[in-house]
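Participant: have a look; sequence and predicted model below, questions after that.
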Amino acid sequence: MTKDEVLAEFRDAGALLEGHFILSSGLRSPVFLQKMFIFQDPVRTERLCKALAEKAQAAFGTIDVVVSPAVGGIVPGYETARHLGAKAIFVEREDGRFRLRRGFEIPEGARVLMVEDIITTGLSSRECIAAIREHPGTLVGAACLIDRSGGSASIGVDLVSLAQLDIPTYSPDALPPELAAIPATKPGSRGLKA
């Protein structure tokens, strides 16, 4: 699947938004990728994750276990694992740190792939990788649908993505005038109140 085909999937799903957005990192951006609009469509999700599985397998070989960060990584992690013929598990926050819970285990000798949805700064990926490394098994690499850092996010392992974008981000006190003129919205899930 080409970068243009991946972006077409996001556009067609209404998941490529333009405006002034507050990202989960606190940074601001003129573009937001609302991946949940992708994940509400099982057929679209399958197309993207099948392509991601093929790319990950070509880069890393056989995968036994896919580990993803909850909540956003669960759907692409599961669907990518399905196409890899691998087990799908996820980490969750406990006392502020990602950990395997629910009886999930990584067996000794297992070849592990970390799968994310969208990578911007790489923080949640690094936290997920740190949790994976607390268990036996061999972390072979990471995969994501879109790397919006343009390849600059360092996560500590080799990363493959379906599309690499260089979408600018800004600290709230260093916005360009055209972005500062638009009211900011926070469309992501972090910080949602019940």
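Facilitator: Perfect, thanks for sending it.

Participant: make it CA atoms for all contacts and neighbour counts henceforth
Facilitator: Noted.

Participant: neighbours of the spatially closest residue to I119 that is not a sequence neighbour, how many?
Facilitator: Closest residue to I119 apart from its sequence neighbours, by Cα to Cα, 6 or more residues apart in numbering: D147 at 4.9 Å. Using other Cα atoms under 10 Å, D147 has 26 other residues around it.

Participant: in contact with D147, which residues?
Facilitator: D147 sits next to 118-120, 161-165 when contact means Cα atoms under 8 Å, 6 or more residues apart in numbering.

Participant: dump those to CSV, plus secondary structure.
Facilitator: As requested, the contacts of D147 are exported to CSV (DSSP: H, G, I helix; E, B strand; the rest coil):
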residue, secondary structure
I118, strand
I119, strand
T120, coil
S161, strand
L162, strand
A163, strand
Q164, strand
L165, coil
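
Participant: state the pair within these that is farthest apart.
Facilitator: The most widely separated members of the contacts of D147 are T120 and L162, with 14.2 Å between them, by Cα to Cα.

Participant: D4: neighbouring residues, count only.
Facilitator: Summarising burial for D4: neighbours were counted as other Cα under 10 Å, giving 11.

Participant: in addition, the following structure is provided for comparison:
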Amino acid sequence: MTEEEILAEFRAADALLEGHFLLSSGRHSAHFLQCARLLMNPERASKIAIAIAQKIPRELRSEIRAVVSPAMGGLIIGHEMGRALGVDAMFVERPDGVFGLRRGFSLEPGTKVLMMEDVVTTGLSGREAISAIHEAGGEVIAAGAVVDRSGGTVELGIPFFPLIELNFPTYAPDELPPELAKSEAVKPGSRK
């Protein structure tokens, strides 16, 4: 899929929002990509996952034995990546503030894992998920995402395969431009 085709999918799903948003990273932005809306259509979600899977080199793709994604945002794309790769998909969640496997999910020691997210901005959730996967015995060999909002600057310590890289500006709370500062931030993400 080309960048324009991907953005057309976001627009068709009313998933490219404009306003004043407080991101999960704690930063502010005038743009928000609502991947849940993008992925609510199973056919579209499958097409997106297949496109991401095709970005992962074949030799690396053949090693992946499980997909693990952070809840909440990564659930749908993680499941679809599991389908695209023909492996189980599970998720880590943080009911007490720290990611971990629950619900009977487990990894055999050394299981090679793809950590899958919807949107990456600073990489904080991804790094936390990777840590939880390692604690559960998995070996994260690659990460994927629908969108890399960092414009290619995020560092996860492993090969990273986003479907699209976008660089919508983000701002610390004390750096807000006047047009954002005059409006209340909406928090549409999954982190409290």
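Facilitator: Structure received. Worth saying up front: this structure is predicted, and the values here are computed from it rather than measured.

Participant: for the two chains, what TM-score is obtained?
Facilitator: The TM-score (TM-score structural alignment, normalised by the length of structure 2) is 0.92; 191 aligned residues with a Cα RMSD of 1.6 Å.

Participant: does A110 of structure 1 really touch V65, like I thought?
Facilitator: Yes. Proximity of A110 of structure 1 to V65 meets the contact threshold set by Cα atoms under 8 Å, at 6.7 Å.

Participant: those two - which one has more neighbours?
Facilitator: More crowded of A110 of structure 1 and V65, by other Cα under 10 Å: V65, with 25 against 16.

Participant: can you report how many residues lie near G191 of structure 1?
Facilitator: G191 of structure 1: 8 neighbours (other Cα under 10 Å).

Participant: what does S190 of structure 2 give?
Facilitator: Under the neighbour criterion other Cα under 10 Å, S190 of structure 2 is assigned a count of 11.

Participant: doesn't it lie inside a strand?
Facilitator: No. Going by three-state DSSP, the assignment for S190 of structure 2 is coil, not a strand.

Participant: nearest spatial neighbour of it, chain-adjacent residues omitted?
Facilitator: The shortest distance from S190 of structure 2 to any non-neighbouring residue, by Cα to Cα, 6+ apart, is to M72 (5.9 Å).

Participant: and that neighbour, how far is that from M116 of structure 2?
Facilitator: For M72 of structure 2, the distance to M116 of structure 2 (Cα to Cα, to the nearest Å) stands at 12 Å.

Participant: residues contacting the closest residue to F98 of structure 1 other than its chain neighbours?
Facilitator: Taking Cα to Cα, 6+ apart, and ignoring the residues beside it in sequence, F98 of structure 1 has E92 as its nearest neighbour in space, at 5.0 Å. Taking Cα under 8 Å, 6+ apart as the criterion, E92 of structure 1 is in contact with 69-71, 98-101.

Participant: try it again at 6 Å.
Facilitator: Contacts here follow Cα atoms under 6 Å, 6 or more residues apart in numbering; on that basis E92 of structure 1 touches 70, 98-99.

Participant: distance of it relative to L165 of structure 1?
Facilitator: Relative to L165 of structure 1, E92 of structure 1 is positioned 27 Å away (Cα to Cα).

Participant: which parts of structure 2 are helices?
Facilitator: Ranges of helices in structure 2, per DSSP state H, are 3-12, 35-38, 42-55, 58-61, 75-85, 124-135, 178-181.

Participant: out of those, which one sits most buried?
Facilitator: Highest mean neighbour count of the helices of structure 2: helix 75-85, a mean of 23 (counted as mean count of other Cα atoms under 10 Å).

Participant: with structure 1 superposed, average distance for that helix?
Facilitator: If you overlay the two and look at helix 75-85 of structure 2, the average distance to its match in structure 1 is 0.6 Å (mean Cα distance after the TM-score superposition for structure 1).

Participant: can you list contacts of that helix?
Facilitator: Under Cα under 6 Å, 6+ apart, the answer for helix 75-85 of structure 2 is 46, 49-50, 67, 69, 88-89, 116.

Participant: now, which of those sits nearest M1 of structure 2?
Facilitator: Among these, I50 lies closest to M1 of structure 2 (Cα to Cα), at 9.9 Å.
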